[in-house]
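Asks: Mind looking at a prediction? Sequence and model below.
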Amino acid sequence: MIPEQLPDKGAFLGPVHTTDTFEIHPDCRHFVGGRPCRYWQPCHGCPHHDPVDHRVLILMLGLLGDMLIASPLPKRIRAEKPAAYITWLADEACAPILRMNPYVDEVLVHNWESAAQLPSRRFDAVYSFERTPSAAALVDRINAGHKAGLAFGGPHHALYPMGEAAMQFFRQNTWNDYRTITNSQTWTELYFAVADYTYAGEPYVLDVPEPARRRVASLLGNRSGPRVCLNLGGSLPTKLWPVRHWAELADALLDQGAQLAVLGGPSDRDACEALVRHLRMRGADESRVAYTPLSLEEAAALPGLIDVMVTGDSFGFHLALAHEKPTVLLLGPSNGAEVIPKHLANVTALRSALPCSPCAHQVACGGVGGCMDTIDPAAVLKATLDHLTAI
C-alpha cells in the first residue's frame, strides 16, 4: 500500500509526493521494475523520462571480435529510431565488452533465467547473428514483429536464413568459396545488411572504463619511446603465429628501442609466458616488456595506449581497430576482405604464402595448420617499423 504521504525530500532524493502524484512510467528507457532506476527519482516530473517505442533484440552470444565488428549497429539503430531500446543476448564471459557500448541499453546474460524469460517478452525486431544451433533455436520462441538473420529448426532441422538480406550471411557459414572467392563484404557490412541498413564506415563503438585504462597505463609505465603491442591470441590454432616467430620479431623490436606489451587471452597464457621468459633471459625487464593477465576491460584499454599493434585475425585486431591504431595483420586461414574495413588505410595485411590460404577455416590440412608459419618475421618487422616511422 502507498503511504498517504511519502518521505520528505531529504530521504526520497526528490520532491515531496502524495498518492495523487505518485505514478510509474514503464515505457521509460531507465525503468527496471520492482526497484528504483539508476537516477533514483520518482517518475512524476522526472527530467530523465525517455519513452521507448521500438524494442530490438540482438542475438550474438560469444565471439568477442564479432561483437566489436557489430558494435556500430546499435548506434545506427538509435540514430534511425531514437526511441529504440536495444537488448543484446550474450554469454556472461562476453557481457563486459557489450557494457562498453553506450548504445546497448540492456545486456541480457544467456542462462536458464533469460531463456525462460524471453518467450514472455515482445520485441519489434530480432536480429540473430548466432551460428550455433542451440542459440539460433531460441529465435522461433521469441515474440517479435520482424525477425532477420539465422534461426534453427524447420523441416530440415538446420540453420536457415530469415529474409533475403540474410542469404549472403547464411552462405558465409556454409562453404569455403562463398567466403574466400565470391564474398567482398566485411562482417560489419553483412551484419548491417541483415538489419536492413547500409554500412557507411562508422567506427567501432568501445567506451573503455577509466579505471581499467589507468591500471593498464600503470602497467606500461611512463618510459619514452615507441610502444608496440604483440597480440599472440587467436580463436583457432590455425590462426596462431608460432612463438618462435614472435620471439624473433620481439628481439628485433627491442634492438630498435621499442617497448613491448604482450597481449593474449586465457587460452594464450602459455604462449605469452614462453615469449616473456625468452625476453627476460635476454635482459628485457618490466620497463621494456610489459605483461600480466588482464581482465576483459583492461585488454580493451591496452591498444589505446600503444603506437602499433601486431596481431593475427583475432579479438585483439578488432580492439586495435576500435582505437584506430596502426596495425600489422597476419593472415593465414582468414580472408582479409571479411575483417578489414574498406575505409581504413592504417592496416598492413601480410598473408601466408601457401596457395590454400585463405581457407575460411574449412582446412585442407585437417586442422594441423602451418600457413601462419610461412609469414616471415623480417617482413612483419619492416611493416611495423614503417608504421612507427609514419607516426
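Replies: Everything's here; your move.
Asks: When you work out contacts or count neighbours from here on, use the C-alpha atoms and nothing else.
Replies: Fine.
Asks: For stretch 194-213, buried residues please.
Replies: Using 16 or more other C-alpha atoms under 10 Å as the test for burial, stretch 194-213 gives 194, 195, 197, 199, 203, 204, 205, 206, 207, 208, 212, 213.
Asks: Correct me if wrong: the fourth one contacts residue 192.
Replies: Yes. With the criterion set as C-alpha atoms under 8 Å, residue 199 and residue 192 qualify as a contacting pair; they are 5.8 Å apart.
Asks: so where do the strands sit in the stretch 151-300 of the chain?
Replies: 158-162, 227-231, 259-263, 289-290 (DSSP state E, counting those that start in this stretch).
Asks: could those strands go into CSV alongside distance to residue 169 and mean neighbour count?
Replies: What follows is the strands of the stretch 151-300 of the chain, written out as CSV (distance: least, C-alpha to C-alpha, whole Å; neighbours: other C-alpha atoms under 10 Å):
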stretch, distance to residue 169, mean neighbour count
strand 158-162, 8, 18
strand 227-231, 28, 25
strand 259-263, 31, 24
strand 289-290, 39, 20
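Asks: for comparison:
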Amino acid sequence: MPNLNGTTVHPDCRHFRGDVPCRPNKEQGYVCAGCPVYAPTQQRILIIKLGAIGDVIRTTPLLRRLRQEYPAAKITWLTLTPAILPQGAIDEILKLDLSSVLHLQAREFDLLFNLDKDKEACALHDTIRATHKFGYTLHPAGVAWPGNDLAQHKFLTGVFDQLSLGNQKPYVQEIFELCGFEFRGEEYVFDTHEDKGYNWNILPQGSPALA
C-alpha cells in the first residue's frame, strides 16, 4: 500500500478524494491506516448523461443495477445538473466543464455509458479511455451515431418521429437495454438532501387541509 512520509494512503479507495478530506475522514475522523470503511475499487464506471433534467432523473434506476452487478465499483457521473443527482448513490458527480473534461480524458475506466446524443457527449465517449463502451459515438459527419447494436433502437426512435410514435418501450427500459441490461422494474433513486440539513421527518403527515 502507498506510504507518504510514513503515512498510509489508499488512493484506490472509493471514498478517497485526493484534493480534500474524504467523507469518512471528515465525519468520523478515520485515516487510511486501519480505516474500517476502506473500500478498494474493483471497477471504474463512467456515466455520461448531461440533460435534460427529467431524463437525468429517469436514468437513475440504472444505478440500482450497477450497484447490484458491481458492488465494489466507483461510479462517476458527468452531467449538466449535478445538484439533482442522488449524492449517496454516486461516488463522484461532475459537472460538464473544461476541468472535468481534462481530467476524465487522463483517466481510464472499465465501463463507459454515454447515454446522450449531444455532440460533446459523443466526442467524450470517443476520447475517454475505457475497456467497454456503450451508447453513442461521434460519426465522421459530426453527428451522433450508435456505438454498437445495443444503441440502435434508442437511436432510431430518437431521430424518426414515425418510429417514436410506434415505440412501445418505456424510456428506462430503452436505457437499460442500451447498456446491455434487462430492465426488471428498478425504481428511481432520489437525493434526500440530508447532507444539506433537510429533515423530512418533521414534515406534517396526512392529507393537506382544504381551505
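Replies: Now that the structure is in, tell me what you want to look at. Just so you know, these numbers come straight off a predicted model, no measurement behind them.
Asks: List the TM-score for the superposed pair.
Replies: The TM-score (TM-score structural alignment, normalised by the length of structure 2) is 0.87; 202 aligned residues with a C-alpha RMSD of 2.2 Å.
Asks: wait, which of the strands of the stretch 151-300 of structure 1 is closest to residue 31 of structure 1?
Replies: strand 158-162 (31.5 Å; C-alpha to C-alpha).
Asks: Give me the range in structure 2 that that closest one lines up against.
Replies: Using TM-score structural alignment, strand 158-162 of structure 1 corresponds to residues 143-147 of structure 2.
Asks: what's the spacing between that stretch and its chain's center?
Replies: Centroid separation for stretch 143-147 of structure 2 versus its chain: 20 Å, with C-alpha atoms, centre = their mean, to the nearest Å.
Asks: Save the buried residues of stretch 194-213 of structure 1 as CSV, and put in distance to residue 101 of structure 1 too.
Replies: Output for the buried residues of stretch 194-213 of structure 1, formatted as CSV (distance: C-alpha to C-alpha, whole Å):
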residue, distance to residue 101 of structure 1
194, 20
195, 18
197, 19
199, 18
203, 12
204, 9
205, 6
206, 6
207, 6
208, 9
212, 15
213, 16
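Asks: and which of these is nearest to residue 121 of structure 1?
Replies: Proximity of the buried residues of stretch 194-213 of structure 1 to residue 121 of structure 1 (C-alpha to C-alpha) peaks at residue 195, which lies at 19.9 Å.
Asks: give the contact list for the closest one.
Replies: Neighbouring residues of residue 195 of structure 1 by C-alpha atoms under 8 Å, 6 or more residues apart in numbering: 127, 148, 149, 165.
Asks: 7 Å - rerun?
Replies: Neighbour list for residue 195 of structure 1: 127, 148 [criterion: C-alpha atoms under 7 Å, 6 or more residues apart in numbering].
Asks: go on, residue 321 of structure 1?
Replies: Contacts of residue 321 of structure 1 (C-alpha under 7 Å, 6+ apart): none.
Asks: Buried residues in stretch 33-47 of structure 2, which are they?
Replies: Those buried within stretch 33-47 of structure 2 under the rule 16+ other C-alpha under 10 Å are 38, 39, 40, 41, 44, 45, 46, 47.
Asks: Distance-wise, check the alignment partner in structure 1 of residue 114 of structure 2 relative to residue 23 of structure 1.
Replies: When structure 1 is aligned by TM-score structural alignment, residue 114 of structure 2 is paired with residue 128. Distance, residue 128 of structure 1 to residue 23 of structure 1, using C-alpha to C-alpha, to the nearest Å: 36 Å.
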